[in-house]
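**Student:** pasting the sequence and the predicted coordinates here, then a few questions.
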Amino acid sequence: MSRITFVTLTLAVAAIAPRFTESAKILAVFPFTGPSQYMCVQSYLKTLAARGHEITSVSAFPQKSPLKNFRDITLINEYQDHDEFIISAIEEMSESKLNQLRTVRDYVIMGSLSVLKNEEFQQLLRSDAQFDLIIIEVVCQDSLYGLGEHFRAPIIGVSTFGTDVVIDELVDNISPVAYVPSPTGKHLDRMNFWQRLENLYAYTMELLYNHLVIIPEQQRYYETYFPNATLRLTDVRRDFSLLLLNQHYSLNWPSPLVPNAIEVAGMHIDHKPSKIPDDMEAFINASPIGAIYFSLGSNVKSASLPKHKLQHIMNAFASLPVNVLWKFEKTDLVGKPRNVFINKWFPQSDILAHPKVKLFITHGGMHSLIEAVHYGKPIVGMPVFYDQYLNVEKAVSKGFGLALNFRNFTSADLRDAILKVLENPKYTERAQEISASFHDRPMKPLDAAIYWTEYVLRHKGAPQMRVAARHLNFLQRHSMDTIVLLFGIPLLLIIYLIHRIYNLLLAMLRAKDSANKQQKNE
């Protein structure tokens, strides 16, 4: 949540971004049930509201107090047993690629239906409300993309996971499979033959599953909830004016991006950290050589971990010469070491900004990794599912972290990894180098997000930024029709020549045979 005043936010962005001359009505739809996705866009939406735009936000996380120019439509979590769902998802994610994709499908459906079935949202659809812009989360929420045509407004997509082969399709971006890893894989951008083959498999599975399973299901929702739609879902999917991507090449890797795909990693982080609560401050300062922060994110609950895992973690922490802040979702932890401070919630970004916090033990979620890089803190990564494996692998490959196997680590494994990072300055030095590169941009990420959002408003959807591939079918986009012609004509010519030569040789043989028979008769 943003903690600087809206006036300050407005002035900061106004210094760079020309103001959209009129107040725009904006519908923002973020259907996922996990809070981290919405946290990524809170500052962005609040800044738009501070600049005079009227925001209607559809999410499961309404504002705690009324906000000027900001209206909430609150979603009810469609999956009531969310914690149990996450626990089962962890196990399924450890199995086959197909099981991973099925888990993603279940999560996607949960998000889409929570919006489409919401009565207040349905009233909005049936009303005569008008919007100048639609902002929507773009993780396989295809049926909701019909909101652009419904309200006759341009669409901006926000991807809190960065881009992948499916998200690329929305703006016809191309991520070459030879050196752009699948987010659900474990390989980096420099791959050998077998890794490229595995990456091709991952990309193909994701693309096929999306087109054969997810999109047909979203098509049914689209037809049910947008019965008056005149555009096909395939056309709606390719009608995005802009994509805001929660990624940056300093942390990820350089890759091609079309003009309307903009990297804005870090836009959720305040420019100036806030003061942390006094009890947390005192606990950090009581640790002479620095402190550690440990969190498994908003979806995986430490309090729900098996007893043997909790014991390994506590044993490791008890053996350390530093204090540890642990995001733990219960008020009590039996056997908690004296050097451990537990709390249901920590102001994570502000904690990582503290100069005496020396290490971040993390599950490797995208937002957590971005915050670690933003503040130049090394990590010990314990990835649980989805993109977290690759996120942690990035940190390891770039030299500012170590990885542990979440499923079978021991207390000794955890202790040794922590001490190795704490005692070897190269990890912190490398984290600070990456951080410097991350910050060295012509425009701060939130400023960039606001600038390009208002650019789309100023230029009525900014069609000049869109590549022409959106008007081509699959064969045309990949030049298969011209390739067939290019190679087909020479191939037909070769076949024709072979056929003529064959007929000529056959005629010669027949003539020779006929001559031989004539000689015998004479």
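**Tutor:** Structure received. Numbering: from 1, shown residues only.
**Student:** hey, let's count contacts and neighbours off CA atoms from now on
**Tutor:** Will do.
**Student:** name the nearest residue to residue 476, ignoring sequence neighbours.
**Tutor:** Excluding the flanking residues, the one nearest residue 476 by Cα to Cα, 6 or more residues apart in numbering is residue 482, at 8.0 Å.
**Student:** check residue 114 too.
**Tutor:** Nearest-residue entry for residue 114: residue 78, 5.5 Å, with adjacent residues in sequence omitted and distances by Cα to Cα, 6+ apart.
**Student:** how far away is the one you found from residue 242?
**Tutor:** Here residue 78 is placed at a distance of 29 Å from residue 242 (Cα to Cα, to the nearest Å).
**Student:** what about these two, which has more around it?
**Tutor:** A side-by-side neighbour count of residue 78 and residue 242, using other Cα atoms under 10 Å, places residue 242 first with 28 against 18.
**Student:** for the more buried one, which three-state class applies?
**Tutor:** Going by DSSP: H, G, I helix; E, B strand; the rest coil, the secondary structure assigned to residue 242 is strand.
**Student:** next, the buried residues of the host helix or strand of residue 311.
**Tutor:** Assigned by DSSP states H and E, residue 311 falls within helix 307-318. For helix 307-318, the neighbour count (16 or more other Cα atoms under 10 Å) marks 309, 310, 311, 312, 313, 314, 315, 316, 317, 318 as buried.
**Student:** in the stretch 201-350 of the chain, which spans are strands?
**Tutor:** Defined through DSSP state E, counting those that start in this stretch, the strands belonging to the stretch 201-350 of the chain, from first to last, are 240-245, 261-263, 291-295, 323-327, 340-343.
**Student:** adding distance to residue 438, write those strands out as a markdown table.
**Tutor:** Output for the strands of the stretch 201-350 of the chain, formatted as a markdown table (distance: least, Cα to Cα, whole Å):
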| stretch | distance to residue 438 |
| --- | --- |
| strand 240-245 | 15 |
| strand 261-263 | 11 |
| strand 291-295 | 22 |
| strand 323-327 | 26 |
| strand 340-343 | 30 |
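**Student:** can you pull the contacts of the spatially most central residue of the chain?
**Tutor:** The centroid of the chain falls nearest to residue 161 when counting by Cα atoms, centre = their mean (0.8 Å). If you count contacts by Cα atoms under 8 Å, 6 or more residues apart in numbering, residue 161 has them with 245, 246, 247, 366.
**Student:** comparison target below:
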Amino acid sequence: MSLQWLTLMVILTGISHVTDSYKILCLFPHTAKSHFFMAEALMKGLAAKGHQVTMISHFPQKTPIPNYRDISLVGSMPEYVNQVPLDTVATGHVYTTISFLAHIGYDNCKNTMEFPAMKKFVAANEKFDLIVTELFNTDCLLGYVYRQHTPFIALSSSVMMPWAYARFGNPDNPSYMGNHFLYHGNRMTFPERVINVLYQEGLKLVYKFVFDRPANELAKKYFGESLPPLSEIAKNTSLLLVNSHFSLNQPRPLLPNIVEVGGIHLQPPEHKLSKDLKEFIDGAKHGVVIFSLGSSVKADTFPPDKRDAFVQAFSELPQRVLWKWEGDTLPGQPKNVKIVKWLPQMDVLGHPNVRLFVTHGGLMGTTEAAYSGVPMVGIPLFGDQFHNVRSYVLQGIAVTLDYHTISKSTVLSSLKEVLENPSYKENALRIQKALNDRPLSPLDTAIFWTEYAVRHGGAPHLRSAAIELAWYQYLLLDVIAVLFLAVAVVMAVFYFIVKKLFSLCLKTRNEKKTKPKAKRS
């Protein structure tokens, strides 16, 4: 190849790279690190492809990343948000979760918009090709998106929230689609379906009054009184990337602008364990049980009776137990239990000696377990954890341990059920194979659709016409009413015709009976 052609190819490649490089902003003010993992994975992946990424979050990178810019919100929210005592949230009541999410969402929006770093950013009025938001507990920052006149997409770090379906016009059938906050799967009894319908529709109303109205008030305060309702802005969401997968979280109908990317944050385990962790796990002749309640709940806030129930149950296992425990000491700690304040969870779960994962049922951690082929004991505490654990129980890869009935016997029974019944491990390996069998990795899938949304100016052709319909039109109630009226008119006409014919026949018959007979001569 001549030097001139080689030079031309290099130039064209450079031009192509520049024209395909987008400026992408991620607005991610939520304080839960488990939620942030999904956004971080996508933004890092986009930065690695040459896009200029700006991340507004509570979790700035510790070391600089090429093409990745942080705008830190650290200090904008009080510390209590990420230090939740167990008994505060583990009520099992939906209203506890809803009130907590609404409170955090409101405070989060208010504190974010009044934080100096955010004020400076908003005032700069920087332009982007795409904005990424989270579809969770507040739409307040959609006011900024609207003001920028920029295409935007959303992330859902859980299965779809109950109020997410309407903004995309996606089918939402409570007969087989279990509610996000209930212990319901895709196969429900009649009472469960009744409850599911009531909660499914009720939560949409709750969102309107408890989440949406306060968010609208805040958004108008920061972005002007002329701002349209946030629910109307939300209908322009180009794409939703959902952290779920049909193999693990049960199949449901999804429109083309709703894409499952469950496991987007997953990376193959590197097995770079510290010396003490490696020795502890490698030396476990009967395997290891991992116990972690995630990043938001502090395990050392267990009430003493429940903590002791685990301690006593673990002491009777032949397996070793690795317990994520934030405290410096664990009262009554058995010899087979090791406590750590932080776990390299993917590396640990990927170790062949790990037999069981005891979890609160958060989607990030349980997806990691499924990716690694590890069965689970689920202790759902709040939010989507009940629905997640029910899904895993139906898949045969987990059992449920009710938080309110925790005792030595219930803990031991749950642990032994999974450890001694080989079907759980067999099912976990089956799910692992299905979860990882995809044409593209979750991250590559998310990157493709993100770039697709930019290339096509927000990809309006992906949106369903259902979002333009009134609720009675979507449910065909107007059509049903007209058809019912038509049938009623036809039946009424038929009734009057039959009645008239019957009346005429009866009259003729009566006339024949009353007509005098002719006398014989």
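**Tutor:** Structure's in. What do you need? As the structure is a prediction and not an experimental result, all values here were calculated from the model.
**Student:** what does the superposition give as a TM-score?
**Tutor:** Put the two chains on top of each other and the TM-score (TM-score structural alignment, normalised by the length of the second structure) is 0.88; 490 aligned residues with a Cα RMSD of 2.5 Å.
**Student:** could you find the counterpart of the residue nearest to residue 476 of the first structure in the second structure?
**Tutor:** Under the alignment (TM-score structural alignment), residue 482 of the first structure pairs with residue 479 in the second structure.
**Student:** tell me the secondary structure for its match?
**Tutor:** For residue 479 of the second structure, the assignment made with three-state DSSP gives helix.
**Student:** quick one: the helices in the stretch 301-450 of the second structure?
**Tutor:** Counting by DSSP state H, counting those that start in this stretch, the stretch 301-450 of the second structure forms helices over residues 304-315, 345-349, 363-372, 385-395, 408-420, 422-436, 442-455, given from the N-terminal end onward.
**Student:** those: which one's closest to residue 233 of the second structure?
**Tutor:** With Cα to Cα, the closest approach to residue 233 of the second structure among those belongs to helix 442-455: 16.8 Å.
**Student:** after superposition, how close is that closest one to the first structure?
**Tutor:** Comparing helix 442-455 of the second structure with its match in the first structure after superposition yields a mean distance of 0.7 Å (mean Cα distance after the TM-score superposition for the first structure).
**Student:** whatever residue of the first structure lines up with residue 35 of the second structure: what secondary structure?
**Tutor:** In the first structure, the residue paired with residue 35 of the second structure according to TM-score structural alignment is residue 37. Classification of residue 37 of the first structure into helix, strand or coil gives helix, according to three-state DSSP.
**Student:** next one: residue 37 of the first structure from residue 26 of the first structure, what distance?
**Tutor:** If you measure residue 37 of the first structure against residue 26 of the first structure using Cα to Cα, the figure is 19 Å.
**Student:** likewise residue 148 of the first structure?
**Tutor:** The span separating residue 148 of the first structure from residue 26 of the first structure equals 11 Å under the rule Cα to Cα.
**Student:** touching both of those two, which residues are there?
**Tutor:** Counting by Cα under 8 Å, 6+ apart, the common neighbours of residue 148 of the first structure and residue 26 are 133, 134.
**Student:** count of neighbours near the aligned partner of residue 129 of the second structure in the first structure?
**Tutor:** The criterion is TM-score structural alignment: under it, residue 129 of the second structure has residue 132 as its aligned partner in the first structure. Using other Cα under 10 Å, the number of residues around residue 132 of the first structure comes to 20.
**Student:** my guess is residue 132 of the first structure meets residue 457, correct?
**Tutor:** Yes - in this structure, residue 132 of the first structure is within contact of residue 457 by Cα atoms under 8 Å, at 7.4 Å.
**Student:** if I look at those two, which residues touch both of them?
**Tutor:** Residues touching both residue 132 of the first structure and residue 457 (Cα under 8 Å, 6+ apart) are residue 24.
**Student:** thinking again about what came up before, which one of the buried residues of helix 307-318 of the first structure is nearest to residue 325 of the first structure?
**Tutor:** Proximity of these to residue 325 of the first structure (Cα to Cα) peaks at residue 317, which lies at 10.1 Å.
**Student:** counterpart of that closest one in the second structure?
**Tutor:** Aligned counterpart of residue 317 of the first structure in the second structure: residue 314 (TM-score structural alignment).
**Student:** cool, and residue 337 of the first structure?
**Tutor:** Residue correspondence, TM-score structural alignment: residue 337 of the first structure in this structure matches residue 334 in the second structure.
**Student:** can you check residue 23 of the first structure too?
**Tutor:** So residue 23 of the first structure corresponds to residue 21, using TM-score structural alignment.
**Student:** wait, what's in contact with that match?
**Tutor:** By Cα under 8 Å, 6+ apart, residue 21 of the second structure lies in contact with 50, 51, 52.
**Student:** ditto for residue 247 of the second structure
**Tutor:** Under the criterion of Cα under 8 Å, 6+ apart, the neighbours of residue 247 of the second structure are 431, 434, 435.
**Student:** tally of neighbours for the last one?
**Tutor:** So the one you mean is residue 435 of the second structure. Neighbourhood size, residue 435 of the second structure [other Cα under 10 Å]: 19.
**Student:** quick one: map it onto the first structure.
**Tutor:** With TM-score structural alignment as the criterion, residue 435 of the second structure matches residue 438.
**Student:** hang on, isn't its match packed against residue 247?
**Tutor:** No - counting by Cα under 8 Å, no contact exists between residue 438 of the first structure and residue 247, whose distance comes to 10.3 Å.
**Student:** from residue 73 of the first structure, how far out is the closest residue to residue 337 of the first structure other than its chain neighbours?
**Tutor:** Nearest non-adjacent residue to residue 337 of the first structure, counting by Cα to Cα, 6+ apart: residue 318, 5.4 Å away. Here the criterion is Cα to Cα. By it, residue 318 of the first structure lies 45 Å from residue 73 of the first structure.
**Student:** list the contacts of the corresponding residue of the second structure for residue 236 of the first structure.
**Tutor:** Under the alignment (TM-score structural alignment), residue 236 of the first structure maps onto residue 233 of the second structure. Counting by Cα under 8 Å, 6+ apart, residue 233 of the second structure makes contact with 142, 146.
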